[in-house]
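[1] prediction below, plus the sequence it came from.
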Amino acid sequence: MGHVQWARDLARTLLEEPLPRRWAHTQGVAEQAASLADVLGEDDTDMVTASAWLHDIGYSPALAVTGLHPLDGARYLREVLYADERLCCLVAHHSGALVEAEERGLREDLAGEFGLPPEPLLDALTYSDMTTSPDGGRLTVERRLSEILERYSPEDLVHRAITRSSPALTAAVRNVEERIAKLG
């Protein structure tokens, strides 16, 4: 549980004041991740929940360097805080980050610096992010993807990246939903 408290405190410091809506989203993502305990088991739930708290810290004005928030956040965690490597990789690769990295010309940087985390953990983090609204509420993956696309014009690289990664994001959510259904 040490990772979770530390991650929550760090995220609060970096997001709460400068980016209150992002902070609300982050709280919702972490709550969703913590709800997966029956699916993930205790250790993996702690790791996914900690990564949920930290997944968007790269948006913080104090950390934003490249414009690719997963890379900026993961670099900060690794290079400044010497965080657990699995945690860094989850933050680096969350929610289709490789596709956005490619759109930004940073795919080699992201892929070269951070290995892919175990798929069940990455799916759980993606599920948590892609079923949480910008204000921290619950929604379907379809509505979340639609909401993101509505915020960006079709010419914007985020719009292109989400359009390209939508099948993989939806599949990750479905993988977790299937695991939840098997338990119920």
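    Thanks, I have it. The structure presented is a predicted model; accordingly, all values stated were derived computationally and were not measured. Numbering: from 1, shown residues only.
[2] going by C-alpha atoms from here, please, whenever you check contacts or count neighbours.
    OK.
[3] for the longest helix seen in the chain, which positions count as buried?
    For the chain, the helix with the greatest residue count under DSSP state H is helix 157-183. Judged by neighbour count using 16 or more other C-alpha atoms under 10 Å, the buried positions of helix 157-183 are 157-163, 165-166, 169-173, 176.
[4] same check, this time on stretch 11-25
    Here stretch 11-25 shows 11-12, 14-16, 21-25 as buried, counting by 16+ other C-alpha under 10 Å.
[5] which residue packs closest to residue 138, ignoring adjacent ones?
    residue 132 (4.8 Å; C-alpha to C-alpha, 6 or more residues apart in numbering).
[6] with residue 137 instead?
    That would be residue 28: by C-alpha to C-alpha, 6+ apart, it lies 6.3 Å from residue 137.
[7] check it against this one:
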Amino acid sequence: MSLTWARAVAEEELASTLPRRWVHSCGVAHRAGDLATLLGDDADLLSAAAVLHDVGYAPRLARTGFHPLDGARFLRDEHGGDSRLVRLVANHSFALLEAEERGLRAVLETEFPLLEDQQLVDALVWCDMTTTPDGEPTSAGERVAEIVSRYGAESVVGRFIRRAAPEIFAAVERVEAALAAQPR
């Protein structure tokens, strides 16, 4: 499954119905390009997951109302998506914690187990959590604050993101340390 395919699928599902979500997804994919030398052979996989990570928000795909699960099922069931790609989409940005808030953790863990490649998982967190809803780069702290502000601190998403924040910040720090350690 190529990056061209992934971009076409994401655009088809998001561009007309959720244009801001599409712009965010494009920004996340752009950030993935910044990690290409760090990830080597997995750079295209990261870029594909980045552009597809929010596809489950598409109105026609929303079954459970939990976009990582809905998106991963769509990619698996309608497109025969690569297992690693589908699992990245399903588990992006500590989705297990949000799944727990929604009573869906066991479902997500069973259908889409976490990848064991911490660098790849961290890379997608970094891409998503350092990109604004308008596709622009930001800090992870500003992104978490924006999410809490948009959804409300006591909403399901607000509770999840506050719980996930320490893990998000740690993942972002690991990626930024790896980037800083690369030869220039």
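    Cool, the structure landed. The structure displayed is predicted, hence computed values, not measured ones.
[8] excluding its backbone neighbours, what's nearest residue 161 of the first structure?
    Excluding its sequence neighbours, the residue lying closest to residue 161 of the first structure (C-alpha to C-alpha, 6+ apart) is residue 100, at 5.0 Å.
[9] aligned partner of residue 101 of the second structure in the first structure?
    Using TM-score structural alignment, the partner of residue 101 of the second structure in the first structure is residue 103.
[10] quick one: the residue lying closest to that match once chain neighbours are set aside from residue 49 of the first structure, how far?
    In space, and not counting its chain neighbours, residue 103 of the first structure is closest to residue 157: 6.1 Å by C-alpha to C-alpha, 6+ apart. Applying C-alpha to C-alpha, to the nearest Å, the value for residue 157 of the first structure to residue 49 of the first structure is 28 Å.
[11] residue 76 of the first structure and residue 63 touch, don't they?
    Yes: using C-alpha atoms under 8 Å, residue 76 of the first structure is in contact with residue 63, at 7.1 Å.
[12] doesn't residue 8 make contact with residue 22 of the second structure?
    No: with contact defined as C-alpha under 8 Å, residue 22 of the second structure does not count as touching residue 8 (11.3 Å).
[13] can you pull out the helices in the second structure?
    3-14, 19-33, 36-39, 43-52, 67-79, 83-90, 95-101, 105-111, 118-129, 140-151, 156-181.
[14] just name the most buried of those.
    helix 43-52 (a mean of 26; mean count of other C-alpha atoms under 10 Å).
[15] contacting residues around residue 75 of the first structure?
    Listed by C-alpha atoms under 8 Å, 6 or more residues apart in numbering, the contact partners of residue 75 of the first structure are residue 88.
[16] kindly apply the preceding question to residue 66 of the first structure instead.
    residue 72.
[17] tell me which residue of the second structure lines up with it.
    Aligned partner of residue 66 of the first structure by TM-score structural alignment: residue 64.
[18] just give me the closest of the buried residues of helix 157-183 of the first structure to residue 127 of the first structure.
    residue 173 (4.6 Å; C-alpha to C-alpha).
[19] now the closest one: how far from residue 45 of the first structure?
    For residue 173 of the first structure, the distance to residue 45 of the first structure - C-alpha to C-alpha - is 16 Å.
[20] check residue 175 of the first structure too.
    16 Å.
[21] for residue 157 of the first structure, same thing?
    32 Å.
[22] before we move on, what about residue 87 of the first structure?
    12 Å.
[23] counterpart of residue 93 of the first structure over in the second structure?
    For residue 93 of the first structure, the aligned position in the second structure is residue 91, judged by TM-score structural alignment.
[24] list the contacts for its match?
    So residue 91 of the second structure contacts 68, 112, 114 (C-alpha under 8 Å, 6+ apart).
[25] residue 137 of the second structure now?
    So residue 137 of the second structure contacts 27, 31, 130-131 (C-alpha under 8 Å, 6+ apart).
[26] if we go to 10 Å?
    The neighbours of residue 137 of the second structure, taking C-alpha atoms under 10 Å, 6 or more residues apart in numbering as the test, are 27-28, 30-31, 127-131, 143.
[27] isn't residue 22 of the first structure up against residue 134?
    Yes: contact criterion C-alpha atoms under 10 Å: residue 22 of the first structure and residue 134 qualify, at 6.6 Å.
[28] what do the two both touch?
    With C-alpha under 10 Å, 6+ apart, residue 22 of the first structure and residue 134 have common neighbours residue 28.
[29] how near is the match of residue 101 of the second structure to residue 17 of the first structure?
    29 Å.
[30] for residue 160 of the first structure, same thing?
    Counting by C-alpha to C-alpha - residue 160 of the first structure and residue 17 of the first structure are separated by 30 Å.
[31] before we move on, what about residue 11 of the first structure?
    Distance, residue 11 of the first structure to residue 17 of the first structure, by C-alpha to C-alpha: 10 Å.
[32] I appreciate the help and will end here.
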